[in-house]
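Undergrad: Pasting the sequence and the predicted coordinates here, then a few questions.
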Amino acid sequence: MNIRDLKLYLHLCETCHFGITANAMHVSPSTLSRQIQRLEEHFGHPLFIRDNRQVQITQVGEKVKQFAQQVINQHQQLRQELDQSNQQLMGELTLFCSVTAAYSHLPDILDHFRINYPLVEIKLSTGDAADAVEKIKSNEADLAIAGKPKQLPSGIEFLKFGEIEMVLLIPKLNSSFNDKLHQKKPDWHNIPFILPEHGPSRHRIDLWFKQQKIINPKIYATVAGHEAIVSMVALGCGVALLPKVVIENSPERIRERTTQWPTNLMEPFDIGICVQKRRLSEKIIAAFWAISNLNLSHIPKGKR
């Protein structure tokens, strides 16, 4: 649950119409529906009564509405306080993200932060996205862009940016396993896979193997970092299930050598920024967190 979720909820409370709110808040109706369902799961009660003709807010929904408005008001007050002291904010902030996230999600947030807090020095390091949460736990980074793990460690706060779609990437040119791949029913047991070592992507890949009843997949390599996996697929070493955003931000020459293969849809996973909860009281971290939250509405649809 974050400020963006609460703003979507408040807008829906006013319109009582999923289509109108989705259009006004620049999200798809399905995304809006999922966000509301997550709020309902969080509070443990239905917030709306829905049928084919109307949407009505419940009594619990009214209480949550009051809560959401209070949180947003407090958030705006914090923003004003931060704005008043922005020129005095000095120090160092360490960030960690994957190379892909440095292209896709970080620039807009970092640009806004630097405009508001020009005296803060940013130290950025990149690496395997699957290591992002661990970097935060070990204090190797103040904040990190990460895929949300199946179980978020206690003491870690996660601000969702959007959802990451997984796709199957195969070499476009002929490969040693070309005949097995292009059968009427691909021989997945004998097609080499290139896998990430761990993280949310690996979790969904393991689920996909179970769905396809692939008990002992043929593993060409296990690699740290999605960007390297794309290159290995382009070279014809194997196939890979990867976040679509990684492929979209790969060099054009690499993309030209690969193609996406139709496969069973996998559940996307959340991407966002994470931090130790106890450190949100630190001024620089709180300022970056507030900028990140406010910047959600400016992230292009394709990245949400």
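TA: Yep, it's here.
Undergrad: switch to C-alpha atoms for all contacts and neighbour counts from now on
TA: Will do.
Undergrad: After the strand or helix carrying Leu95, which helix or strand is next? Please name it.
TA: Using DSSP states H and E, Leu95 falls within strand 91-97. Reading on from strand 91-97 to the C-terminus, the next helix or strand found by DSSP H and E is helix 99-104.
Undergrad: Comparison target below:
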Amino acid sequence: MDLYALKCFVNLARTLHFGKAGELSNLSPSALSRTIKRIEEEVGKPLFIRDNRSVSLTRAGELFYAYAKKALQEYQELQESLEEEPAQMGGEVSIVSSLSAAYTVLPPIVKRFRLAYPNVTLNIRLLDEQAPMIEVTENEADCAVLLSLPDYVPKGALVHRWGETPLVFIRPILECRAKSLTAKTPIEWGEVPLVLTRSDLCRRRVESWFRGRDVRPRIVSEVDSFEEVLTLVSLGSGVGVVPELLIRTEAIKPNVQILEVYPKLVGYNYGLVAMRRRLQHPVVRAFWETVTLGNEPSLPQ
């Protein structure tokens, strides 16, 4: 059983989807299925339960998943220890990020690291707003780049804060009910339709703000990302709440306006998170030190 086969297995165990795992492995779903079948034949046990709708790990699959991740990690450590010069360091760093962080915080730090370590592969995965932190704490990734650092840091985690971005209310530019309701003085917030992410951190900020005004928010839509909030608000679905940093990025041109309110919402701290034990690996430590030392990343103004 070779390392490539183990990587294919890990990709499928992580995604539980032959199409997505095939893309990560550069294989067609049928070729990936044959690879998994060969692994199962060598192990002598079925590792996945397959049906027409889903894929899941068997008990043997869960045990083999732990083995495969450890084997791949130990091989990477061996490669890193054989490197003689830091500038020639190879290997891989796995990074998880939300799409909003990928638009804002991630590009300058990736550029900084690639200039310093051109031979290191950055395996970047984009997830829903809350998922990157879970991936890091469950040892599924080396580092998480977050536009919203958690209020409470898990035991064993190391956090680097780069800065803060305000959370702002946004309304549509086009003429619609949400815009007309927020044009009134004072705004009748109990009538205003809201579009929010399912992020616990964002919800806590918004609910605290409304409690301070003794108003029950009228939430009409909940989505998985701030980009979806921007899209729905620009279409006139309601008023949303997003990090101001996201609106300033060149990659996004939202048809929305910032709605000035008082008091302001409590903002987000953005930065990097990793479990301390992962920094024992030279290539992960090199990534952490390169992107956290020196100046704050150059972000949209």
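TA: Nice, I can see it. This structure is a prediction, so every number in the text was calculated from the model and none was measured.
Undergrad: follow-up on the earlier one: just the residues contacting the strand holding Leu95 of the first structure, thanks.
TA: 119-129, 132, 135, 140-146, 284-285 (CA atoms under 8 Å, 6 or more residues apart in numbering).
Undergrad: can you do 6 Å?
TA: Val120, Glu121, Ile122, Lys123, Leu124, Ser125, Thr126, Ala141, Asp142, Leu143, Ala144, Ile145 (CA atoms under 6 Å, 6 or more residues apart in numbering).
Undergrad: ok, of the residues you listed, which come out buried?
TA: Val120, Ala141, Asp142, Leu143, Ala144, Ile145 (16 or more other CA atoms under 10 Å).
Undergrad: to the chain's geometric centre, what's the distance from stretch 132-146 of the second structure?
TA: Centre-to-centre, stretch 132-146 of the second structure and its host chain are 8 Å apart (CA atoms, centre = their mean, to the nearest Å).
Undergrad: Next, the distance between the ends of it.
TA: 8 Å (CA to CA, to the nearest Å).
Undergrad: Other residues contacting that stretch?
TA: Applying CA under 6 Å, 6+ apart, the set of residues contacting stretch 132-146 of the second structure is Ser94, Ile95, Val96, Ser97, Ala101, Tyr270, Gly271, Leu272, Val273, Ala274.
Undergrad: Stretch 180-189 of the first structure too?
TA: Contacts for stretch 180-189 of the first structure (CA under 6 Å, 6+ apart): Pro217.
Undergrad: Identify each buried residue in it, please.
TA: Using 16+ other CA under 10 Å as the test for burial, stretch 180-189 of the first structure gives Lys180, Leu181, Trp188, His189.
Undergrad: now it: which residue numbers in the second structure?
TA: Per TM-score structural alignment, the counterpart of stretch 180-189 of the first structure in the second structure is residues 181-190.
Undergrad: thinking again about what came up before, which member of the buried residues of stretch 180-189 of the first structure is positioned nearest Met90 of the first structure?
TA: Trp188 (54.5 Å; CA to CA).
Undergrad: thinking again about what came up before, distance from the strand holding Leu95 of the first structure to the second structure after superposition?
TA: On superposition with the second structure, the mean distance recorded for strand 91-97 of the first structure (mean CA distance after the TM-score superposition for the first structure) is 1.2 Å.
Undergrad: now do stretch 285-294 of the first structure
TA: Stretch 285-294 of the first structure sits 0.8 Å off on average (mean CA distance after the TM-score superposition for the first structure).
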